[in-house]
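A.B. asks: Next comes the sequence, and after it the predicted model I'd like to discuss.
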Amino acid sequence: MNDKTNKQIMSNVDEYGFEKTKEENEIKSKYYEVLTKRSLRWNKVFPGQIIAGRRLNRFIRKGIPLNLRKKIWMKISGAQRAFEHNMNLYQHLLKSQYQKEIVEVVKIDIPRTFPENIYFETHHRALFNVLVAFAHQNKSIGYCQGLNYIGGLILIVTKDENATFWLLKHLIENVASEYHTKTMFGLQRDIFVITEIIKMREPLINEKINEIGLPWAVILTKWLICLFAEVLPVETVLRIWDVMFAEGYKVIFRTAIAIILILKEDIMKTSDITELNELFRNVFTDPRMVNCHSFLQFMFTIKLRRRDIEDLRIRYSQ
């Protein structure tokens, strides 16, 4: 490959190694200006130690600079503290004997993970290690499809196996609780919660979806099982994860509801299941989702109380 071809390829990918769409090129040129200003502000306000508090949470909602994400994700999630209490766990797991069945399934999924990313092939071994280590330390989950996308995207950001293991462990065990177990109880429960919230707040959307005949579970399963990776544009997912690491599971509900509300007019115009499926499949390139700053701003206008989520979770469990 000559230098000219190499430069053309590099100019057409984002900082994570993903190909930039036309929509991203148009929106991100302005967004990068915002990022530069935010990065300077972060360095000014938090020049050394990151101190938890309302000010930090405000900054997180406006986006963590890429070069600070690993450090801040580890701190705000509690993953750093967990690591410090058991510093040798990951290395111990790597040296343990692996179950052949888990190894084989993970090996199949690794090449399917972000194949379009120009850098990711170099992360294949690291992702394999992380997924197999996680599967053997959490036997109630083992390995489940979806973990490869979550772990892979964390790895792209952190470029650190150990940090990726601890951050993945936090998300799967504390935020997306019981989404990836064999029964997927938590996943089914939270699909029920989101569906009930839409029924109460947006009955016309719910009626339209039911009329067309596309089950809510079909729409929502991938969103939740991948925590929106491979569903929304990469930078939007990372901005959501910034807040998810800080604020927890409530962000999952905010995100799902925000997508549905943004698509409301389009949903109401669909006439059959094919159109509706296509609409949800295209959220990855939808300019309203690509503009992560506007998406997050809208997301936080949605009034949602933890108590309401918990009440619906209890209702599902009864």
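C.D. replies: Looks like it came in fine. In this text the structure is predicted, and so the values were computed from the model without any measurement.
A.B. asks: okay, CA-based contacts and neighbour counts for the rest of this
C.D. replies: Noted.
A.B. asks: From Ile118, how far out is the residue positioned nearest the centre of the chain?
C.D. replies: Nearest residue to the geometric centre of the chain (CA atoms, centre = their mean): Leu227, 3.9 Å. Remark: distance between Leu227 and Ile118 (CA to CA, to the nearest Å) = 22 Å.
A.B. asks: same deal with Val157?
C.D. replies: Per CA to CA, Val157 is found 14 Å from Ile118.
A.B. asks: now Ile219
C.D. replies: Distance from Ile219 to Ile118, by CA to CA: 29 Å.
A.B. asks: Same check on Gln97?
C.D. replies: Between Gln97 and Ile118 the computed distance is 32 Å (CA to CA).
A.B. asks: Of those two, give the one with the bigger neighbour count.
C.D. replies: Shown here are Gln97 and Ile118; by other CA atoms under 10 Å, Ile118 has more neighbours (15 against 8).
A.B. asks: so who does that one touch?
C.D. replies: With contacts taken as CA atoms under 8 Å, 6 or more residues apart in numbering, Ile118 has the following neighbours: Gly17, Phe18.
A.B. asks: another one to put next to it:
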Amino acid sequence: MTPTVPLALPPPLSLAEAGQVTRAERRDSSSLLDSWSRRTKRSSSSQRLLQEKEALQEEVIAQKELVWILHRALEAFQLEKRSCAEFLAASGEQERMELLQHRERHAAELQEQLQEARGGQEDLRNSLQLRDAEVAALQDDIRRLTERNNTKQEVIMKLCDQLTSCLSSGGRSDSQSLTQLQQEVENLKDDMEAYRTQNCFLNSELYQLTHLWRTSSQQETSLMLKCSHLEARLCQVESRYLGVLRQLQENKALEPAQRGAVQKMIEDALKGGLKGVIRLDMARDHDEYGFQIVPEYEVEDMKLLAKIQALEIRSHNLLNQDGADRPLIGRWAQFLAGRSSDDLCASPELKGLLRGGVPREYRQQVWTWLVRARTRSARERHPQRYQQLCEKSDASPRPVSRQIQLDLHRTLTTNQHFSSPSSPAVQQLRRVLLAFSWQNPVIGYCQGLNRLAALALLVLQSEEEAFWCLVAVVENILPPDYYTKQLLASQADQRVLKDFLSEKLPRLSAHLQLHSVDVSLVCFNWFLVVFVESLPSDLLLRLWDAFLYEGSKVVFRYALALFKYKEDDILKIQDGVEIHQYLRFFTKTITDGRRLTSIAFSDMNPFPGRLLRNRRVLHLQRLQAELQDLEDQQEEFLTENLTENRRDDKELDVSEDEF
């Protein structure tokens, strides 16, 4: 046990010493109290000073805000004073009104700027929210990547531990396996080097073969181009040969034997056709939509002229089939790059592109947008309209179905897609026309609608889109009463065309009037079917590109352009019957589509839409008045005829007793 050590106690104090100690302790305690009270007072005063400082800072901020408000108010008062001074300094009421209007405009501009600033602030707030969302998403990605990285590190550490344990426990037994593995690695390296050498050899062989293929492809392209030019040259030579024969045929100074020889040469040329022409591709006789590139002619008395025009068309197509449309395709590709059909919107650029024509690669997309833009409200109200109308037409046939069935086999008979009665396109056309007869019971069906719907089917490749295209043309683009029983709007358009013809082409109009040629006999069908089967397919589709966008004014432009294109040829014909025969087929002899488009949209300017609308209203009113006069005359005739018949019956009225 540890011995206890006695504590040393201090000696006892005397009473005097104890008093002195007591007084010293009291003094010490009083001094401590004083120092603590002084410190307490000092800390409380510092806190009070800090509070006063904060209050003063707040007051200073409030004073600054007050000064800023007063400064703004002063500026406003000065501006108001300046405005009042300017207003009072104005010499008259006119100047004061101008000052007031200027101030109002300035206030409106400031209001617009304020609205724009608020809109910009809202956009910035939205963009900030989007950025915050993106930052949050990125932070989540970082967190996931960090967790994935940690997991991979753990896996790597475990594998390293396993490898270390294997190396430590394997010893000498694993040395042989490592040697074998090294040997296999060396062998694989040798194999890789051999394969690499072989790959280089094969790459060089592929390069040489690719070079040979490109060279042969270029040679083939050049040979095809050369053959096209040779074929075009041959067509030109044959066209000139037939032209010479035609001039010899019209030459009356030839002897009978010479005239017979010329006639025999003409018959041989017409019978021979184009058999001697080099045909590179039989599919060239029809375009991508199935239309004939070289049209057939029905004019019996002008076969030679038709053959000459056909050769010119083929020559022009052969010379311009390569590279002519590349700039246009490039412009359309640039315009449609990154846009869907819903992103297109009306613009001068789109208008100019449509007037130049839409390439086949983009025509279906552009037409679909044009049709949907014109029928958007109706389609939104009835999204399943076409399916409902098809079901209704199947359930209850209409009287017009018989006429539709008869016209199906008369539709685009020269087109490959409608040449057979069992063709799927014919059945699609039947369903579209029946659905439209239910869609518009006022019209039902009118001859000509079959051609409009057929063209829409060929381009849009969809029954429903073709149906809505027909609705857009009949109900939105062309005037009302265009396809009703009386065809008033169609007749009015023919009178409007005659007015424009006399204004734009006065010489041709006078020539036609001199020979009593009524252009309505030819042009009425142009307008009723919008030139379907009246123009070559490439010109027809280019016309429809602009027609679906700009409206019926395009039909007038192209009609006048066609007469302008062939004005000199028509003026040379001095017989009314021959002029009428020429007008029946001359539209199919147009070879230069770019020139025709330039005439339609440049030479025919100015062509304001307001003038067209006013002319339509004027002639429609006149037609209605003439129709009303005709009805009044018929009614008067029937009334007089009935009265006279009754009077005659009374004179001849005898009783039975007299016989």
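C.D. replies: Structure's in. What do you need? Since this is a predicted model, take the numbers as computed values, not measurements.
A.B. asks: Could you get me the TM-score between them?
C.D. replies: Remark: TM-score between the superposed chains equals 0.90 [TM-score structural alignment, normalised by the length of the first structure]; 310 aligned residues with a CA RMSD of 2.0 Å.
A.B. asks: Which part of the first structure matches the helix or strand hosting Lys152 of the second structure?
C.D. replies: Assigned by DSSP states H and E, Lys152 of the second structure falls within helix 93-170. Across the first structure, nothing matches helix 93-170 of the second structure (TM-score structural alignment).
A.B. asks: Check the offset of that helix from the chain's centre.
C.D. replies: 34 Å (CA atoms, centre = their mean, to the nearest Å).
A.B. asks: same question, stretch 318-333 of the second structure
C.D. replies: Going by CA atoms, centre = their mean, where stretch 318-333 of the second structure is centred and where its chain is centred differ by 19 Å.
A.B. asks: buried stuff in it?
C.D. replies: By neighbour count on 16 or more other CA atoms under 10 Å, the buried set for stretch 318-333 of the second structure is Leu318, Leu319, Leu328, Ile329, Trp332.
A.B. asks: which other residues reach it?
C.D. replies: Leu225, Ser228, His229, Glu231, Ala232, Leu353, Gly356, Val358, Pro359, Tyr362.
A.B. asks: Report all helices and strands that the helix or strand harbouring the fourth one contacts.
C.D. replies: Assigned by DSSP H and E, Glu231 of the second structure falls within helix 173-250. Using 3 or more CA pairs under 8 Å, 6 or more residues apart in numbering; DSSP states H and E as the contact definition, the elements that helix 173-250 of the second structure packs against are helix 256-272, helix 303-320.
A.B. asks: Packed most tightly, which of the ones you listed would that be?
C.D. replies: Ranked by mean neighbour count under mean count of other CA atoms under 10 Å, these are led by helix 303-320, which reaches a mean of 20.
A.B. asks: quick one: the helix or strand just after that one to the first structure mean distance?
C.D. replies: Per DSSP H and E, helix 303-320 of the second structure leads on to helix 326-336 as the next helix or strand towards the C-terminus. Comparison of helix 326-336 of the second structure with the first structure after fitting gives an average deviation of 2.4 Å (mean CA distance after the TM-score superposition for the first structure).
A.B. asks: which bit of the first structure covers the helix or strand following helix 326-336 of the second structure?
C.D. replies: Per DSSP H and E, the first helix or strand lying C-terminal to helix 326-336 of the second structure is helix 348-356. With TM-score structural alignment applied, helix 348-356 of the second structure matches the range 54-62 in the first structure.
A.B. asks: follow-up on the earlier one: quick one: map the residue nearest to the centre of the first structure onto the second structure.
C.D. replies: Checking TM-score structural alignment: Leu227 of the first structure goes with Val530.
A.B. asks: nearest spatial neighbour of that match, skipping sequence neighbours?
C.D. replies: Val555 (6.9 Å; CA to CA, 6 or more residues apart in numbering).
A.B. asks: Could you tell me how many residues sit around that neighbour?
C.D. replies: 21.
A.B. asks: Against Asp545 of the second structure, how distant is it?
C.D. replies: 11 Å.
A.B. asks: can you check Gln387 of the second structure too?
C.D. replies: From Gln387 of the second structure to Asp545 of the second structure the distance is 27 Å (CA to CA).
A.B. asks: Comparing the two, which residue is more hemmed in?
C.D. replies: Asp545 (23 against 12).
A.B. asks: quick check, nearest of the contacts of stretch 318-333 of the second structure to Gln628 of the second structure?
C.D. replies: Taking CA to CA as the measure, Gln628 of the second structure lies nearest Gly356 of the contacts of stretch 318-333 of the second structure, at 43.9 Å.
A.B. asks: ok, the closest one touching Thr597?
C.D. replies: Yes: Gly356 of the second structure lies in contact with Thr597 (CA atoms under 8 Å); the separation is 7.4 Å.
A.B. asks: Could I get the helices and strands packed on helix 173-250 of the second structure in JSON lines, plus columns for distance to Ala466 of the second structure?
C.D. replies: As requested, these are arranged in JSON lines below (distance: least, CA to CA, whole Å):
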{"stretch": "helix 256-272", "distance to Ala466 of the second structure": "40"}
{"stretch": "helix 303-320", "distance to Ala466 of the second structure": "29"}
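A.B. asks: Which one of these lies nearest to Glu109 of the second structure?
C.D. replies: Per CA to CA, nearest to Glu109 of the second structure of these: helix 303-320, 55.9 Å.
A.B. asks: That closest one to helix 256-272, inter-axis angle?
C.D. replies: 50 degrees (axes from the mean of the first three to the mean of the last three CA atoms, to 10 degrees).
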